[in-house]
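Q: Pasted the sequence and its predicted model underneath.
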Amino acid sequence: MMLIFSPIGHSTAEELQDSEPLVSSKIIHTYSRAVQNALDRVSNIDSYDESQLLRTESWLVITGVPIEYHQRTIASPDSSKPSSSLWGAFIWSFNNPKLALPRLIESLEFGQIESFSPLVKQKFSPRLIPNDPYFWDQWHLQNLGQSSGTIGEDANITDVWDNYNGSGVTISIIDDGVDHAHSDLASNYVSSLSYDWCGSDTDPSPSVNDEHGTAVAGVAAAVGQNNIDVIGAAFGASFAAHRLISCGFSDSTGASTLSFQNSQIDIYSNSWGPDDDGVSLDPIGPLTIAAFENDVYNGRDGLGNIITWAAGNGLGSDDNSNYDGYANSRFTIAVTAVSHTGIQSPYAEPGANILVAAHSSGSGEGITTTDNTGSSGYNNSGNITHNFGGTSSATPLASGVIALMIEANRNLTWRDVQNILVLSSKKNDGNDSSWSENGAGHLVSHKYGFGTVDAGAAVSLAENWTSSGQEANASFGPFSSSTSIPNGGSGWTEFEITVPVDLQLESIDVTVDISHTARGDLDIVLESPSGHQSWLAEERNDNNNDYSNWTFGTVQHWGEASSGNWTLMVRDSVSDSNSGTFNSWEISFHGVGNVSDSDGDGWADYNDYDDDNDGWSDEVEESCDSDPLDNNSTPSDHDSDGVCDYVDDDDDGDGLTDINETVMHKTDPLDNDTDDDGLSDFQEVVTYSTNPLIPDSDGDGLGDYN
C-alpha cells in the first residue's frame, strides 16, 4: 500500500510500516511565484559543473515527507535539517558527496521529494567604492546631496561598476585635442586610433588654452581605482582622441574623422557643433551624412557605431537643437543637460530631436573632471577642474553609460542602444509642463527627451536585450505647394498626408522648403494621428531668410504607429512686413513594421524604385512582364539597348522591326544576322539586296559578305 504524507504542520499520516514506500504531497505550488522561479533556476542540474556537484555535501530539498522518515527515502541523507525561512524545505547532507546526486534523482523520480538543488558556496565581492580622491566631488556619478543638490539626481552608475566598467569598449573623443599624457587618462588612451586633423599628425595633444577635450575625455573614461584625481563613467573603457575643432575643417575632413577606424571604434562622442546663437542654421554636408550612414550600417562589424552629440547650449538665445544638422540626425543621439537638482540647465537647448538628458552643470554647480596639466587648462594649476559643464559634459557622460551597456551585451546594434535609452531613462522634473504622453504611452519632453540617462536601468535592459527588429523606412513626397503663409495671427496653414503603411516608429525626418524673409517668425509643428505634436521650429529672433530644404528630426513619436493622418502645420504669428511661401515638403518614417522589403535595403517596396534590386526599375519590369519582386526574373534585352524585348520593336537592334522580320523577311527578330554570313539582316535587305536567309545568295561560291 502507498501512503501520501501531508507536509509538516498539517495532519500527519499514521505511523508507517518499514515496508511502506514514501510519497511526498505537493508543496511548491503554495510558494510565491518568486520562490517558485528561484527553485526552477537552482534545480537545473545542467547549469552546474559536474565536478562541483560531486563535491557538494549539502542539498536543498523540498518534500512533504516528515523529517523523521527522511532517512528511509531512496536518497537516505546522513542528516536533515529544516530550513528556518521556507516551510517544507530541508537541508540534506551526505557524508559521501559522490552518492548524493544519483540518489536524489531516484528519490525525485519516485515522488519522495519535489525538488532538489546543490547548496553551492558562492564568492561575493564588496561594493566598489572608488578610491579616486575627487570622486566625492563628482555628484553626477553619485549625488548624496554633497553639492546641495537633490539626492539621487545622478547617473545611477555606482552599482553597475560592481560588474561593468566599460572594458573592451572604445570611445572616440572628437574635440580640440586631449592631454593624453595626463596621469588619470594615459593608461586608457589608444594612440593607434587617434589623430590630429589640424596638424596632420598622430599626436592629438591640445594647443595652449584648448582644454575642452581633456575635460570631456575625463567625464567619459578617466581611469578609476588608481588613487589619482577622478573617475570616468566608463573608467575601464579605452578612448581615442581626435583634434578637429581647433581649426576650420571641410566636409571631407569631418567625414573622415567621424568614420575613422569605425570597425574598431564603438562610440563617437561629440561635444561640439554650430554656434548656439539662435540664428544659425547649419546643415551637414553630403560626405558627413555618408559617413554617418557608413558608421551605422557597416561600423562595428555591421552592428553600427553609436554617435552621441551635444544638443547645444543656446537656450539663452532661444536656440533649438533642431537647428543643428548634426544633433538632429537620426543617426546621432542628441543629449541635453540637467543640473544637480534634476531641472533643465539654464543653457540647455530643447528640441523634438533630443533623445535623452544627462547630468551636468547648472544651479551654480559644475562638473569635476580632468584638466590639462599645468597652467594651460581651466584651472591654472593642478590636473582637475571643478567647473566643467554644458551639454559638452552631459554628452560624454551618456557615452560612458553606453560603453557599460555595450560591455554588458556586445551584440547591441546602434538602434538597440537608442531603444534601450528610450525605455530605461528616468523621468526627471516630474511636474514640468513639457512632459506629455505620446500615442505609444511613452512620456516624452521637448526639454528632456525621454528623461535622464539611468545606467542601472539601461545596463539591466542591455544584458538581456535581443533585437530591435529589422529596420524599415517609408518616405512620402516631396509635395509641391507654393502656398502663401498669412502674416500675423494665430491660425495655422495645414498640410495633411494619409500614411497607408504601419510602422512602429522610432524617428521621423521632415524636410521643408520655405521662402521667408524672417524665418524666426515661423512655428512649424508635426502632429501624428494620435494628436501628439512635435514642435520642429518655434518663433525666435532670427531675421535670416528661408528654410531651404531643411531637414528637421523628431523622436517624439517613438513607438507610435505610422498609419493614419499626419498634419504638418505652419504659422507666422508675428505681424510685420515679413512674408513667405511654403514651397514643398516631404516626410520619412523610420522604425519597424509590417511592410515588405523584398531586396532588404531598408526601404519599403512601395517606396523603392527597384524592389528586387536587379537593376531594372519596378516600372520597367511591370511594363516588360517580369516580376519586380524577384531578382531572378529580369526582362530580356537581346540588343542591350536598355529597352526590354517585350516593348522593343527591334529586339536584335539590326534596324529592321520585329514585325517586318517575322512577316515580310522571315528573318530571326532575335538574331541580327540570321544566316551568319557576316552581314546584318538590315544590310542584306536594305543596303545590298541580298537574301538574309542564304549565306551565298547568288550561288557563286562566295558568301554574300565576300
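A: Cool, the structure landed.
Q: Only C-alpha atoms from now on, for both contacts and neighbour counts.
A: OK.
Q: Which elements pack onto the regular element (helix or strand) spanning residue 524?
A: Residue 524 is part of strand 522-527, with elements assigned from DSSP states H and E. Judged by 3 or more C-alpha pairs under 8 Å, 6 or more residues apart in numbering; DSSP states H and E, strand 522-527 is in contact with strand 533-537, strand 564-572.
Q: So which of those strands is the most surrounded?
A: The densest packing among those, expressed as mean neighbour count by mean count of other C-alpha atoms under 10 Å, is seen in strand 533-537 with a mean of 22.
Q: outside of it, which residues touch it?
A: When contacts are taken as C-alpha atoms under 8 Å, 6 or more residues apart in numbering, the neighbours of strand 533-537 outside the stretch itself are 320, 322, 351-352, 446, 522-527, 552-554, 556-557.
Q: Give me the angle between it and strand 564-572.
A: Here the directions of strand 533-537 and strand 564-572 differ by 40 degrees (axes from the mean of the first three to the mean of the last three C-alpha atoms, to 10 degrees).
Q: Kindly calculate the angle that strand 533-537 makes with strand 522-527.
A: Computed by the same axes, to 10 degrees, the angle between strand 533-537 and strand 522-527 is 150 degrees.
Q: Next secondary structure element downstream of strand 533-537?
A: Proceeding C-terminally, strand 533-537 gives way to strand 547-554 as the next helix or strand, assigned by DSSP H and E.
Q: And here is the other one:
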Amino acid sequence: MRPVPTVQWLRLALVLALALVGLLSTGWAFARTPIYVSSWAVRVSQGYQDAERLARKFGFVNLGQIFPDGQYFHLKHRGVVQQSLTPHWGHRLRLQKDPKVQWFEQQKLQRRVKRSLVRPKDPWFSKQWYMNNQVRPNLNILPVWSQGLTGQGVVVSVLDDGIEKDHPDLWANYDPLASYDFNDYDPDPQPRYTANDENRHGTRCAGEVAAVANNGFCGTGVAYNARIGGVRMLDGTITDIIEAQSLSLMPQHIDIYSASWGPEDDGRTVDGPGILTREAFRRGVTTGRGGLGTLFVWASGNGGLHYDNCNCDGYTNSIHTLSVGSTTKQGRVPWYSEACASTLTTTFSSGVVTEPQIVTTDLHHRCTEKHTGTSASAPLAAGMIALALEANPLLTWRDMQHLVVRASRPAQLQAEDWRTNGVRRRVSHHYGYGLLDAGLLVKLARTWQPTQPQLKCILHILHRPITILPQTEVPKNVSACAGHANAIRSLEHVQVRLSLTYSRRGDLEISLVSPMGTRSTLVAIRDAVPLHAAVIWDG
C-alpha cells in the first residue's frame, strides 16, 4: 500500500445484476434470531466499586474487568436462564435507571466457525514443500534463517480451540503468559479431547508458526524460535466479551495474534465484531506493543464453494487486521478461497484432496500433513511477520501492512482479475498483492522508515434516487480535508459506510472506483435470498 496522491474523485458504483443462481433458501442468515445468555458487559464510572455495588444490588456475580483499565466489567446472573430468545427486560430497566452505569449490553451467542477443512488425518521438513525449495517461487524462508532470524524474542498467540502445550514440537517454545482459556476461565489452554479430535485446529495452527527445529520430530515452524501461546475461546459459548478478552490478552507481551475463524462461510451470512471486540481492535492498534500496535493476522475464509465474499466478514475487512488468502502449489485459486478487496497477501495451502497440503503438529503428540484451508495460510504469514519483527522490533501495525504489500509478488499466481493500480502495483481480489516473500519482507523491514501518524478525513455523501437503476453511480469531488489539521496527503485505507434499502440483497454489487480507475468490489453478488424487510448496508 504505497501512499498514493490525494484522491480527487471517488465513484461508488452500485451494480444490480440479475442473479443467475437459484434461490438458496427462504429467509436469510443475516437476520438470524439472536440468542441471549446470562452475561452482561457493563461500563461504570467508579470502576470496581460500582461493579461490586451493582452485583450486590441486583444479584449479579462480578466476574471481573474486561479490559485492564477497570471501566468495563463482566457480570453474570445465576437466576437468568443460560440461553433465551429474548433479552431480560427487568435487568435492562434496572441497569438503565442506575446513574453510575454508562453503558451495558446483555451478551448474545456469536456464531463463529473454525476456518479449517475437514480432511482425513494421515501423516516432515522434506514434506514442507512451501518453504524447502521444492517449488519456485516459494515463501523464501530459508534465506531468512541463514541470516540468523528465527523469531527469537517475538511472541505469537493463536486464538482458537486451545493448543496442546505439552506437544513434543511445541513445549519448548510454549509461553504461558501468552495463553489463557476463556471458555473455562483458567490459565490452561489445553484442548478438550473428543472422539473425532474436533479441537485440533489451534494445535495445527501453532505448529506452523513455532514448531521446534532440529529436534527430530514433525517439521519446522516458520519462526521456530518464537514464543507461542494459545487462547482457548472457540470450544464453548462465544460472546462479544470472550472475543474482546481474547484479543486483549497481554497486549504488552503478545506481538502477533493469529486467528483462523470468523462468521459462517455460507455465502449468506453478513456479520462482524461486536462493540467490545471492535474496541479491542482499536485498543490493540493504539496501545498494544508499547504503542506500536498489536498485529492481528486473519484468515480470509473458506466459503468459495458457496460463492461467499470475505468483504461481508467484519473481521477480515477491518483495517486493523491483516487478511491472508490462499493459493495452491500450482499457483491456482483453491476451491474454498473467497475473493475480496480486503485481502492483502497470500501464502500457500492446498487445492483438491490429491494436492500437497501443510505439514504441522497435531493432537495426541502427533504430526499431520493434512492441514489446509485459509486456516493454514494465516499462521504461515504470522510466522513470516514474526521474522520481520525480529529484524526490526520497532515496526508499527501500519508499517507492517505497508511492508506486506511491498513484499507480496504476483509470481505465478493465476487469476482473471489481476489489475495494475494507480501506483503500478498488481493486485487481485483473490490474492491481494500476491505471494508473501519472507526474504523480501525482512530486507524491507531492516531499513523501513516509520510512517507518519494516521489521520482520518470523513466525507458525507447523500444520494437519494427515486429508484436504483441497473447501474447507479454516485460521484463525489473531494478535497481530502485540505486546509484542515487532518488533511490527507497520502492514502492507506478507504472505508465506506453505506446505507441503502433494496428488496433483494443478493443482487447487489457495490464497487468503489478510484480516480485512476482501479475498481475495488466491496460487495459481490452472493446469495439470491429474497428479503422480507429492508436491508441496511453498513460496511
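A: That came through fine. Please read these numbers as outputs of a predicted model, since none were measured by experiment.
Q: about what we covered before: could you export the helices and strands packed on strand 522-527 of the first structure to CSV, including columns for distance to residue 413 of the first structure?
A: Listed next are those as CSV, based on distance: least, C-alpha to C-alpha, whole Å:
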stretch, distance to residue 413 of the first structure
strand 533-537, 26
strand 564-572, 29
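Q: now stretch 231-241 of the first structure: which residue numbers in the second structure?
A: Following TM-score structural alignment, the aligned partner range for stretch 231-241 of the first structure in the second structure is 220-230.
Q: Next: stretch 504-512 of the first structure.
A: So stretch 504-512 of the first structure is aligned with residues 490-498, judged by TM-score structural alignment.
Q: Also stretch 582-596 of the first structure?
A: When stretch 582-596 of the first structure is aligned against the second structure using TM-score structural alignment, it corresponds to no residues at all.
Q: tell me which residues in that stretch are buried?
A: Buried residues in stretch 582-596 of the first structure, counted by 16 or more other C-alpha atoms under 10 Å: 582-587, 589-593, 595-596.
Q: Excluding chain neighbours, what is closest to the equivalent of residue 379 of the second structure over in the first structure?
A: With TM-score structural alignment as the criterion, residue 379 of the second structure lines up with residue 396 in the first structure. Once flanking residues are discounted, residue 396 of the first structure sits nearest to residue 220: 4.8 Å by C-alpha to C-alpha, 6 or more residues apart in numbering.
Q: Assumed that neighbour was part of a helix.
A: Yes. Counting by DSSP: H, G, I helix; E, B strand; the rest coil, residue 220 of the first structure is part of a helix.
Q: what do we get in the second structure for residue 307 of the first structure?
A: Matched across to the second structure, residue 307 of the first structure falls on residue 296, judged by TM-score structural alignment.
Q: Please tell me how far the nearest residue to residue 500 of the second structure once chain neighbours are set aside sits from residue 83 of the second structure.
A: Distances taken as C-alpha to C-alpha, 6+ apart put residue 536 closest to residue 500 of the second structure, at 5.5 Å, once the chain neighbours are dropped. Noted for residue 536 of the second structure: a distance of 27 Å to residue 83 of the second structure, by C-alpha to C-alpha, to the nearest Å.
Q: in a helix, that's where residue 255 of the first structure is, yeah?
A: Yes. Read with three-state DSSP, residue 255 of the first structure is one of the residues of a helix.
Q: Help me confirm that residue 397 of the first structure comes into contact with residue 218.
A: No. Using C-alpha atoms under 8 Å as the test, residue 397 of the first structure is too far from residue 218 to be in contact (9.5 Å).
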